[in-house]
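A.B. asks: What follows is a predicted structure for the sequence shown.
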Amino acid sequence: MTIDVKVYGPGCKRCDTTAQMVADAAAKLGAEVSVEKVTDYAAIAMAGVVSTPGISINGKLVHAGGLPDDAALEGWLSDAR
């Protein structure tokens, strides 16, 4: 099963880094992920993200504001399997 991950943000360096962190954590876990960057401000607001970057996994917002913790990211992806 592919895990659907969305990274919300305006396309800044932190957002790019967050997307790469998701890909790296998925590779470490051997999980298949689909990572989509969402840069549309209306879509970001509708997702409930008030501080970027934000991350949703399979439609559930799990993080907003700053870079995520590696261990937490791996936990979120493991839980989504």
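C.D. replies: The structure has been received and is ready for your questions.
A.B. asks: Please make it C-alpha for all contacts and neighbour counts, starting now.
C.D. replies: Fine.
A.B. asks: so what's Ile57 closest to, chain neighbours aside?
C.D. replies: Val5 (4.6 Å; Cα to Cα, 6 or more residues apart in numbering).
A.B. asks: how about the one you found, what does it touch?
C.D. replies: 33-36, 55-59 (Cα atoms under 8 Å, 6 or more residues apart in numbering).
A.B. asks: Check it against this one:
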Amino acid sequence: MVIKVLGSGCLKCNKLEEAARKAVEELGIDAKIEKVQDFKDIMAYGVMQTPALVVNEQVKVMGKVPSVEEIKKLLK
């Protein structure tokens, strides 16, 4: 599984990355977490608001920081 956190590196983007890492750890799944900060790459996903969470090339969340529990539901 590949999880991407799209964003400029702002506070919310960092919180989303932390929450995604914690969700992966709690679920015990094998996942690679990547940060995407280049706006051209972010726009390629059709994302207009960051932070955004992409799981296996599908945008799951945009413009907010979901809780660890919400992320866990998205990853199952």
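C.D. replies: Thanks, I have it. Everything numeric in this text was worked out from a predicted model, so none of it was measured.
A.B. asks: After superposing, what score do the chains get?
C.D. replies: The TM-score (TM-score structural alignment, normalised by the length of the second structure) is 0.93; 76 aligned residues with a Cα RMSD of 0.9 Å.
A.B. asks: before we move on, the earlier item: host element of the residue mapped onto the residue nearest to Ile57 of the first structure from the second structure?
C.D. replies: Under the alignment (TM-score structural alignment), Val5 of the first structure pairs with Ile3 of the second structure. Using DSSP states H and E, the element containing Ile3 of the second structure is strand 2-6.
A.B. asks: Quick check: that strand compared with the first structure, mean distance?
C.D. replies: Superposed on the first structure, strand 2-6 of the second structure shows a mean distance of 0.3 Å to its aligned residues (mean Cα distance after the TM-score superposition for the first structure).
A.B. asks: Could you list which residues are in contact with the residue most central in space within the second structure?
C.D. replies: Centrality entry for the second structure: nearest residue to the mean C-alpha point is Leu53, 2.7 Å, by Cα atoms, centre = their mean. Neighbour list for Leu53 of the second structure: 3-6, 16, 59-62 [criterion: Cα under 8 Å, 6+ apart].
A.B. asks: how would you label it: helix, strand or coil?
C.D. replies: strand (DSSP: H, G, I helix; E, B strand; the rest coil).
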